[in-house]
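Undergrad: kindly return the folded structure for what I paste below:
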Amino acid sequence: MGRLLWLLCLAVGSSRWWLRGAQGKTLRGRFSGAGGEAQPAARFQFHGDHAVLYIRINNVAAAVVKEARLHLFQAQEWLKLQDSTEDHSCEEKLSKAQLIMPLNNTEQNLTVTQIPYPETWYVFYVDKFTCKENYENSESEDIRYEMMLLNPDAEGNPIDHFSAGESGLHEFFFLLVLAYFIVACICAQSLWQTLKKGGPMHTVLKVLSTALLFQAGSAFANYLHFSSYAKDGIGAPFMGSLAELCDIVCQIQMLYLLLSLCMGWTIGRMKKSQSRPLQWDSTPASTGIAVVVVVTQGCILWFLCHPGLATISMLFRDYQREKVITIGVILCQSISMVILYRLFLSHSLYWEVSSLSSVTLPLTVASGHKSRHYF
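TA: Next up, the predicted model:
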C-alpha cells in the first residue's frame, strides 16, 4: 500500500511539473550550426505591441560567415506547416517565417508588433548549413549567445520576463502567502489548543495540519522563485524544485489520510495502537476496496480537480490554460482543506462534549425506582 501511495502521488507531481514549466526565460547557450533541420532556440508567448527579443552573441565574424539568423514562427502557422499534406521542403518551411532576424551585430533587438492577442511564438536558429546534409566542418564554429524574451509591462516598457501564460502568477502567489499568514495568525492558537486536548480526532488533525504546512511551504517557495524570475528571467530553480517537492509530500499526506478514512478509521476504531492510529489491514481485499473507494470519490476536490481543470482549460486560449489549471487547483485544494478542517474540528468538539456529558450527567437508572433529572 505504501508503494501505491508513492506511485500515485509521483504521477500527480510529474503532471504538475509538466504543466508548470516556465516558458519565458533568459537563455544562454550556443548555436552549433549543424546541418539538417533548423535548431530550436526558444518558445515564448508574446503579447502587446512592444514585445522584444534581445540577443547578444560572442562571435560576430563567425555568424556573418555562416549567414546566421533567427526565424520566428507563430505557433499555429508552424504547426500547420508540420501537419500539412503538401510536401514542403526544408527551405520552403523556413521561408514562411513571420519574422527573420540576421545575426550581424554583437547586440540586437527585434520588436514583435501588431499582436491582436497573446500567442505562442517559436524561435529557430538558421544558417547556410541548415537543410543541408553534407557540409564542411571547417566553418562550423559554435556561436555563444544570451537571449532575453521580454513583454511590455503595465506602462508599455519591454521589461517583463513573464510570458503571457505566466503573467499574474507572481501576484497570485503573493496573495496566497499573505492569506496563509493571516489565517495562521487567526487560527493557529485555537488549533494548537484543540490538538493539545487529544481525543480521537487528534491524529487526523495532525496529518491534515502537516499537509497544510507543506502546501503553504510550496506556495512560499513558488513566490520566491517567481520573485527572482521577475528580475532576471531565470528565477531560482532550487526553490521551484522545492515547491514541487513540498507539493508531492502534501499529496502523499492527503492520500494517506483519505485512504485511512476509507478503510474505516473512525471514532469507534480508536482501540488500535496509539503510536499508529491511522492504519489499515494490508490484505489484498482491503487494498482493492481502498483503491476502488478512493477512485469513486468524484465530489472530492483534492485529487480530481486537476484532471477536471485540465479538461476545462481546453475551452480557453493557449496562454490562459496554465493559469486556469494552476490557480484553479490551488483554490480547490484550499477549499477542500477548509471543509475537512470544519468537519474534523466539529467531530472533535462533539467528542469533547460527549465525553464531558458522560462523566457529569446521571445517565443510569437506579434499581427499583426512576431517578429524576433536572435540566
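
Undergrad: can we go C-alpha only for contacts and neighbour counts from here?
TA: Fine.

Undergrad: tell me which other helices or strands the strand or helix carrying Arg342 touches.
TA: Assigned by DSSP states H and E, Arg342 belongs to helix 318-360. Helices and strands touching helix 318-360, by 3 or more CA pairs under 8 Å, 6 or more residues apart in numbering; DSSP states H and E, are helix 2-20, strand 119-126, helix 202-232, helix 301-312.

Undergrad: name the residues of stretch 119-129 that are buried.
TA: Residues of stretch 119-129 classed as buried: Glu119, Thr120, Trp121, Tyr122, Val123, Phe124, Tyr125, Val126, Asp127, Phe129 (neighbour count, 16 or more other CA atoms under 10 Å).

Undergrad: one more to line up against the first:
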Amino acid sequence: MYHFEIATITLLLQCVFYASGKTVFGIFRSDLAREQNGQYITTFFYQVGNGLMVYRLENVPVAVQKEAKLLMFHNIQGFDNLSCLDRVSRAQLSITLSAEEHNQTIPQQSVPQAWHILYVDRYTCEEQEEILGPLEDVKFQIILLNPDGAGNPLDHFSAEEGGLHSFYFLLIVAYFIASCIYIQPLWQALYKGGPMHTVLKVLSIALMLQGMSVLFNYIHMARYARDGVGAPLMGSLAEFCDMVAQVQMLYMLLSLCMGWTLSRSRKSQSKPLQWDSSPLSTSLAAGVVFTQGVFLIWEQFEDTEHHSFHAQRSVPGVLLLLLRVVLALLLASVLYQITSSERSALKRDFYLRFAKGCFLWFLCHPVLVLLSGIFNEHQQEKVVAIGVILCQSISVIILYQLFLSRSLYWEVSSLSSVTLPLTMSRGPRGRY
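TA: Take a look at the predicted model:
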C-alpha cells in the first residue's frame, strides 16, 4: 500500500542519523571555532546538586599551544547579535584545556538549568592573527553527569530525560499484560474476517508498532544510562516505528471518513459503516498521508536527536502540528454532516464515539505542546512525549472498543455473537 512505500523511504533516510548522547566524541577545530565565533559542542540540563563535566583529550600539547578553552553558558539567546569577544566574556565557566583529563564540578543551582558548551582558542576572536598553515585538530571526549539518587555524579541522563526510562519500562509491562489477556480473542476476531476486518488489522498493526517503538526506546535508554551514548540504531528504529504507526492511522481514519461521506452521497446503505475504498477517498487520504510523510522526513533533517515527539521549534514541526489541527477540523466537519442527517441512534452513537477517538489522536500533540509552555524548560519534552504516547494509546483502545463492541457492531458484522475483547456491552449474551 501507499503508506508502506512512504515508510520504506523514511527508514532509509532514518538510517543516516545518529543521536548525540551525553558522552560526546568529536574534534576541536580552530577554523570552525573562528567561523562560528565558538564551536558549539552540546547542551545538557543539570539537575539541582553536584553535577560534573569530564573532558579527555588527545594531543594535549596542541591544545596548550592553541590556548584552547571550553566555555559554559546558561543562556545563548541573542548570541547571533554579539561580537566574538562579548560572547566569550559572558561565559559562566571557562575551562582551560591543559591536561589529558580533567573533572569540572558544576556550581550548585536552585533549579535545573541548561548548560551550553562552546570551544574557543587563541584564533577564535583574533581576526588579525592569521592561521599559518594547517593546524592539528584535537580529539576529545566529554562526559556530562548529573547526581544520582545518592547524590553522586553518575547519572548520564539530562534533567529533561529523567524518568523516561522508568516510564518506558512501565509501558512495556502494561503492553505485555494487555497482550497476554487480549491476544487470543483478538486473533479469533481477525481470523473470522468481516466488514471491518481491514480496520481491525490496521489498528492492531498500529498498536504493535507503538509497542515496538516503546521497546526500542527502552533499549536505547537502558544503554544510555550506562555509557551516555546509548544505541543510536534503536533510537532510529523507535522513530521509524512511530512514524509508520502515525501514517497508517492517518490513512485509515481519513479513508473511513471520506468513504462514509461518499457512500452516503451515493445513497448506498447496503454496507453501512464499512471502509469504502473508492478511488476518490483513497486519493484524498493518500494525498494527506504524502504531505505528512514529507513533513516527518523534513523534521528528521532539522532535528537529528532521537525524540519520538520533537520540541516542535522547527518549521516542519510547526507545520505538522498545523496539519493535525486542520485534519481534526476536517474530520469534525465530515462527521457533523453525517451525524446531523443520521436517523439511527445506534449509528449516531457509533459516529460520535469514532469522533472522540479521532480527535484524541489528532489533537493531543498540538494541545500538549501548547500546555507544555506552562512547565519548566526541562519538563516540557517529557510532558509532550509521555502525554502523546498515553493519549494515542487510549485513542487506539477507544477505536478497538468501538469496532469490537457487540452492541455497536451488530449492524456491521456477524461477529456480534462472538466473545470479543474490550467490549463495551455489559449485559448478558442472551439479550442479543
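
Undergrad: tm score of chain vs chain?
TA: After superposition, the two chains reach a TM-score of 0.80 (TM-score structural alignment, normalised by the length of the first structure), with 338 aligned residues with a CA RMSD of 3.4 Å.

Undergrad: identify, from the buried residues of stretch 119-129 of the first structure, the entry nearest to Arg16 of the first structure.
TA: Distance to Arg16 of the first structure across these (CA to CA) is lowest for Thr120, with 20.3 Å.

Undergrad: so what corresponds to the closest one in the second structure?
TA: With TM-score structural alignment as the criterion, Thr120 of the first structure lines up with Ala114 in the second structure.

Undergrad: now swap in Val359 of the first structure and tell me
TA: Under the alignment (TM-score structural alignment), Val359 of the first structure pairs with nothing in the second structure.

Undergrad: just to revisit the earlier point, let's have the helices and strands packed on helix 318-360 of the first structure in JSON lines, adding distance to Thr111 of the first structure.
TA: Output for these, formatted as JSON lines (distance: least, CA to CA, whole Å):
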{"stretch": "helix 2-20", "distance to Thr111 of the first structure": "27"}
{"stretch": "strand 119-126", "distance to Thr111 of the first structure": "13"}
{"stretch": "helix 202-232", "distance to Thr111 of the first structure": "19"}
{"stretch": "helix 301-312", "distance to Thr111 of the first structure": "33"}
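
Undergrad: Pro158 of the first structure: which of those is closest?
TA: helix 202-232 (12.6 Å).

Undergrad: what residues in the second structure pair up with that closest one?
TA: By TM-score structural alignment, helix 202-232 of the first structure lines up with residues 197-227 in the second structure.

Undergrad: alignment lookup: Asp318 of the first structure to the second structure.
TA: In the second structure, Asp318 of the first structure lands on Glu377 (TM-score structural alignment).

Undergrad: its match and Ala159 of the second structure, how far apart?
TA: According to CA to CA, to the nearest Å, Glu377 of the second structure stands 10 Å off from Ala159 of the second structure.

Undergrad: neighbour count for the two, which is higher?
TA: Ala159 (21 against 16; other CA atoms under 10 Å).

Undergrad: OK, contacts around the more buried one?
TA: Shown in contact with Ala159 of the second structure (CA atoms under 8 Å, 6 or more residues apart in numbering): Phe44, Phe45, Tyr46, Gln47, Pro112, Asn146, His378, Gln379.

Undergrad: which of those residues lies closest to Leu322 of the second structure?
TA: Using CA to CA, the contacts of Ala159 of the second structure come closest to Leu322 of the second structure at Gln379, 22.9 Å.

Undergrad: excluding covalently adjacent residues, which one is nearest to the closest one?
TA: Glu160 (5.6 Å; CA to CA, 6 or more residues apart in numbering).

Undergrad: can you tell me how far that neighbour is from Lys22 of the second structure?
TA: Glu160 of the second structure is 12 Å from Lys22 of the second structure, by CA to CA.

Undergrad: got it, and Ile181 of the second structure?
TA: 39 Å.

Undergrad: what about these two, which has more around it?
TA: Per other CA under 10 Å, whichever of Ile181 of the second structure and Lys22 has more neighbours is Lys22, with 22 against 11.

Undergrad: contacts only, for the counterpart of the more buried one in the first structure.
TA: Structural correspondence for Lys22 of the second structure with respect to the first structure (TM-score structural alignment): Lys25. By CA under 8 Å, 6+ apart, the contact set of Lys25 of the first structure is Met148, Leu149, His161, Phe162, Gly233, Ile234.
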